[in-house]
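[1] Build the 3D model from these lines:
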Amino acid sequence: MSETFDKLMDAAENGIRLRGYHAVSFRDLAEELGIKSSSVHYYFRQKEDLGLALVERYAARFFAALDTKVEKAKTPEDRIRAFAELYREALTGSDRICLCGMLGAESCGLPPTLSKAAGEFLQENINWVAAALPKALPSKARHKKAMHIVATLQGGMILASSLKDYGIYDNAVQDLLAA
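    This next block holds a predicted model:
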């Protein structure tokens, strides 16, 4: 779109990943970017529209990066390791948790369409991990294991970010891969 649009999206994503959906306002974003609040409304009629656009962009970027990261993965362990590395890169690159993890934590207070979009991203993560696990496992067991992996990584991101210790995340990944 435009440079202003890209800066707006980046500022909104960073704000939500750091402080949460309700702590980010159009007025704050406009002030941060040095534009008028009406300029934010030019791109997004409502805050919910902004949130949905952020989830869509975040998901597209995440899965594109994941496709690239797993190109050379030969085993289920390699694929899960690549998935966990991508989560870690998201954490260490911004010192913030996953956008959809943050929105998921706030889901009870979000507009229903935004809560659903964040949940769909997390479900896509679970589905991807389940498909990456060994096919010898029964489908139900793969799905259960995938939920455990995604929950552990999301929780590891929260603790690592909160306690300013990436080793917490790394230990969680080590334990997952050892199991």
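[2] going forward, measure contacts between C-alpha atoms and count neighbours the same way
    Noted.
[3] What is the longest helix along the chain packed up against?
    Ranked by number of residues, the top helix in the chain under DSSP state H is helix 139-163. Applying 3 or more C-alpha pairs under 8 Å, 6 or more residues apart in numbering; DSSP states H and E, we find helix 139-163 packed against helix 76-94, helix 112-132, helix 166-178.
[4] Distance from that helix to the middle of the chain?
    How far helix 139-163 lies from its chain's middle: 12 Å, per C-alpha atoms, centre = their mean, to the nearest Å.
[5] Other residues contacting that helix?
    84, 87-88, 91, 95-98, 101, 122, 125-127, 129-131, 133-134, 165-169, 172-173, 176 (C-alpha atoms under 8 Å, 6 or more residues apart in numbering).
[6] the inter-axis angle of it versus helix 112-132?
    120 degrees (axes from the mean of the first three to the mean of the last three C-alpha atoms, to 10 degrees).
[7] about what we covered before: and the buried ones among the contacts of helix 139-163, selectable in PyMOL?
    Buried residues among the contacts of helix 139-163 (16 or more other C-alpha atoms under 10 Å), as a PyMOL selection:
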select buried, resi 84+87+88+91+95+96+97+98+101+122+125+126+127+129+130+131+133+166+168+169+172+173+176
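[8] Could you list the buried residues of the helix or strand hosting F63?
    In this assignment (DSSP states H and E), F63 forms part of helix 47-69. By neighbour count with 16+ other C-alpha under 10 Å, helix 47-69 contains the buried residues 47-48, 50-55, 58-59, 62-63, 66, 69.
[9] Now show me the structure for the sequence below, then we'll compare the two:
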Amino acid sequence: MSDTRSQLKQIATEQIRRHTLHSASFREMGKVLGIKSSSVHYHFENREALLQELIDDYEQAFFSRLDALCEGMSSPVKQLQTLASLFSDSHSQQCQCLCLAFAAAGSETSAAQRAAVERFLLRLEGWICTVLTSAGVPQPATELQARFILSALEGALLLDRDQPEAQRLNAVIQYLPAFVNSHSTPQPETL
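    Okay, the predicted model is just below:
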């Protein structure tokens, strides 16, 4: 991939995560990089293709980072706190989850983009379900609880977005251990 193409994708991702989906226009991207908007068209067929590529790249990068951070980690609570730390990192960078920006745009996005956002959310809920199951949370409650945890993290990040302190996000993070412990069944002790 060309360096200019990578830079354009990075600019678009940052614009969307810091503002809204609409802030990633070819004109604005070109302005930031110091090129004409027609030059941006050289790298991307159209805006829809760019946006679809951004979602796909975001999902890949998010899960690669999450898996790397949780590698070798056996504590479900620590795994969930590691997930939450990704949201804290976003807050400290004054960013929102890219998929949240797409979800907030609603019908202004294409069907393919909405499907990609749903795929990301389902994949993340699946990851959380796996962690909850390893913590001894009984099935089928894990699916509902995974949605609850993801909604709490995404919602708190959105509500704290323009705040200097991540009060709501920090509250979710602090509550995660108690939530997991209150919903898990005690594991038998091994000798």
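[10] Let me see the TM-score of these two.
    Remark: TM-score between the superposed chains equals 0.92 [TM-score structural alignment, normalised by the length of the first structure]; 178 aligned residues with a C-alpha RMSD of 1.4 Å.
[11] ok so, going back, can you list the buried residues of helix 47-69 of the first structure in TSV and add distance to H143 of the first structure?
    Below are the buried residues of helix 47-69 of the first structure laid out as TSV (distance: C-alpha to C-alpha, whole Å):
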residue	distance to H143 of the first structure
K47	34
E48	31
L50	31
G51	28
L52	26
A53	28
L54	27
V55	23
Y58	23
A59	20
F62	20
F63	19
L66	19
K69	22
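[12] can you tell me which two in those residues are farthest apart?
    Maximum pairwise distance in these, criterion C-alpha to C-alpha, is 32.5 Å, between K47 and K69.
[13] quick one on the thing from earlier: out of the buried residues of helix 47-69 of the first structure, which one sits closest to L33 of the first structure?
    Relative to L33 of the first structure, and with distances defined as C-alpha to C-alpha, the nearest of the buried residues of helix 47-69 of the first structure is L50, at 15.5 Å.
[14] Identify the residue nearest the closest one in space, chain neighbours excluded?
    Nearest non-adjacent residue to L50 of the first structure, counting by C-alpha to C-alpha, 6 or more residues apart in numbering: F44, 5.8 Å away.
[15] thinking that neighbour is in contact with L52, fair?
    No - using C-alpha atoms under 8 Å, F44 of the first structure is not in contact with L52, being 10.1 Å away.
[16] Tell me the residues that contact both of the two, please.
    Between them, F44 of the first structure and L52 share no contacting residue, judged by C-alpha under 8 Å, 6+ apart.
[17] got the contact list for the one helix or strand Y42 of the first structure maps to?
    In this assignment (DSSP H and E), Y42 of the first structure forms part of helix 37-43. Residues outside helix 37-43 of the first structure that contact it (C-alpha under 8 Å, 6+ apart) are F5, L8, F26, R27, L29, A30, E31.
[18] at 10 Å instead, please
    By C-alpha atoms under 10 Å, 6 or more residues apart in numbering, the surrounding residues in contact with helix 37-43 of the first structure are 4-5, 8, 25-31, 33, 44-47, 49-50.
[19] Which stretch of the second structure lines up against it?
    Counting by TM-score structural alignment, helix 37-43 of the first structure lines up with residues 37-43 of the second structure.
[20] What's the average distance for that stretch when superposed on the first structure?
    Stretch 37-43 of the second structure: mean distance to aligned residues in the first structure after superposition is 1.3 Å, counting by mean C-alpha distance after the TM-score superposition for the first structure.
[21] Show me what counts as buried in that stretch.
    So stretch 37-43 of the second structure, judged by 16+ other C-alpha under 10 Å, has buried residues S37, V40, H43.
[22] repeat for stretch 134-147 of the second structure
    Applying 16+ other C-alpha under 10 Å to stretch 134-147 of the second structure flags S134, A135, G136, V137, T142, E143, Q145, A146, R147 as buried.
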